[in-house]
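Undergrad: below is the structure, and that's it, no one-letter string:
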């Protein structure tokens, strides 16, 4: 988890859905419709529905907790990294690869 927080602490890192990090509730509200009038002359939403769950509520709860956006962004990255690591371990076990277990 420390790896996620080590990159540019205190700064939001540009992502494909930066508006989700900066204004999660506004993004989620716009994601519920096909047309978004707030961009340039308006735009058709691109993949916004894919961020409705679980990423959208995660960022929304971070906003409600008044955490800085960069902390919520890094916490999300940490969750993704931990879940991916656990998934690789489970896959290795299912394939019969030797897995070192702690404890």
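TA: Now that the structure is in, tell me what you want to look at. The structure displayed is predicted, hence computed values, not measured ones.
Undergrad: contacts and neighbour counts: CA atoms only from here.
TA: OK.
Undergrad: in the protein, which spans are helices?
TA: Listed from the start of the chain, the chain has helices (DSSP state H) covering 2-6, 18-22, 24-31, 55-64, 69-94.
Undergrad: turn those helices into CSV, columns for mean neighbour count and distance to residue 49.
TA: Converted to CSV, the helices of the chain look like this (neighbours: other C-alpha atoms under 10 Å; distance: least, C-alpha to C-alpha, whole Å):
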stretch, mean neighbour count, distance to residue 49
helix 2-6, 13, 25
helix 18-22, 18, 12
helix 24-31, 18, 6
helix 55-64, 18, 10
helix 69-94, 15, 18
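Undergrad: mind checking those for the one nearest to residue 45?
TA: helix 24-31 (7.1 Å; C-alpha to C-alpha).
Undergrad: comparison target, given below:
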């Protein structure tokens, strides 16, 4: 069989089947881009400059202090001492995420909104994965992930 016969039968033989040249690759990227835009833009534009109430205000105010104290179950600095069970839940992934953005100079409000957008985006990616596993493809999968 000649190279021409192979390439006429199998588009991957000459590189035509790469992810960039497949017709669905652009629409898949477009779906991811739309999902990212609709995950981040609304939360970044909502109530700019204001920090939303959180159970751990130190995430926005002093993330380094929260990370430093979260390793110990006992905190003698509050009243007569307390068991800080909630701090452990903030060690990962929220603590490092807030710490890195704080080190980069992002405000607490922006950091909160990027965190929330990341959670929304990850949930949408999970839905896209589920739809593709169930062989639901195309714009319907993106609309379902946005819902």
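TA: Thanks, I have it. Everything numeric here is computed off the predicted structure, so don't read it as measured data.
Undergrad: kindly reformat the helices of structure 1 as a markdown table containing distance to residue 46 of structure 1.
TA: Converted to a markdown table, the helices of structure 1 look like this (distance: least, C-alpha to C-alpha, whole Å):
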| stretch | distance to residue 46 of structure 1 |
| --- | --- |
| helix 2-6 | 27 |
| helix 18-22 | 13 |
| helix 24-31 | 9 |
| helix 55-64 | 15 |
| helix 69-94 | 21 |
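Undergrad: which one of those helices lies nearest to residue 37 of structure 1?
TA: Counting by C-alpha to C-alpha, residue 37 of structure 1 lies closest to helix 24-31 out of the helices of structure 1; the figure is 8.9 Å.
Undergrad: by how many degrees do the closest one and helix 69-94 diverge?
TA: Note on geometry: by axes from the mean of the first three to the mean of the last three C-alpha atoms, to 10 degrees, helix 24-31 of structure 1 and helix 69-94 are set 70 degrees apart in direction.
Undergrad: so helix 24-31 of structure 1 aligns onto which residues of structure 2?
TA: Matched against structure 2 by TM-score structural alignment, helix 24-31 of structure 1 falls on residues 63-70.
Undergrad: and that stretch, how far out from the chain middle?
TA: Centre-to-centre, stretch 63-70 of structure 2 and its host chain are 23 Å apart (C-alpha atoms, centre = their mean, to the nearest Å).
Undergrad: how about residues contacting that stretch?
TA: Contact partners of stretch 63-70 of structure 2, identified using C-alpha atoms under 8 Å, 6 or more residues apart in numbering, comprise 58-59, 75, 84, 87-88, 90-91, 95, 98-99, 102.
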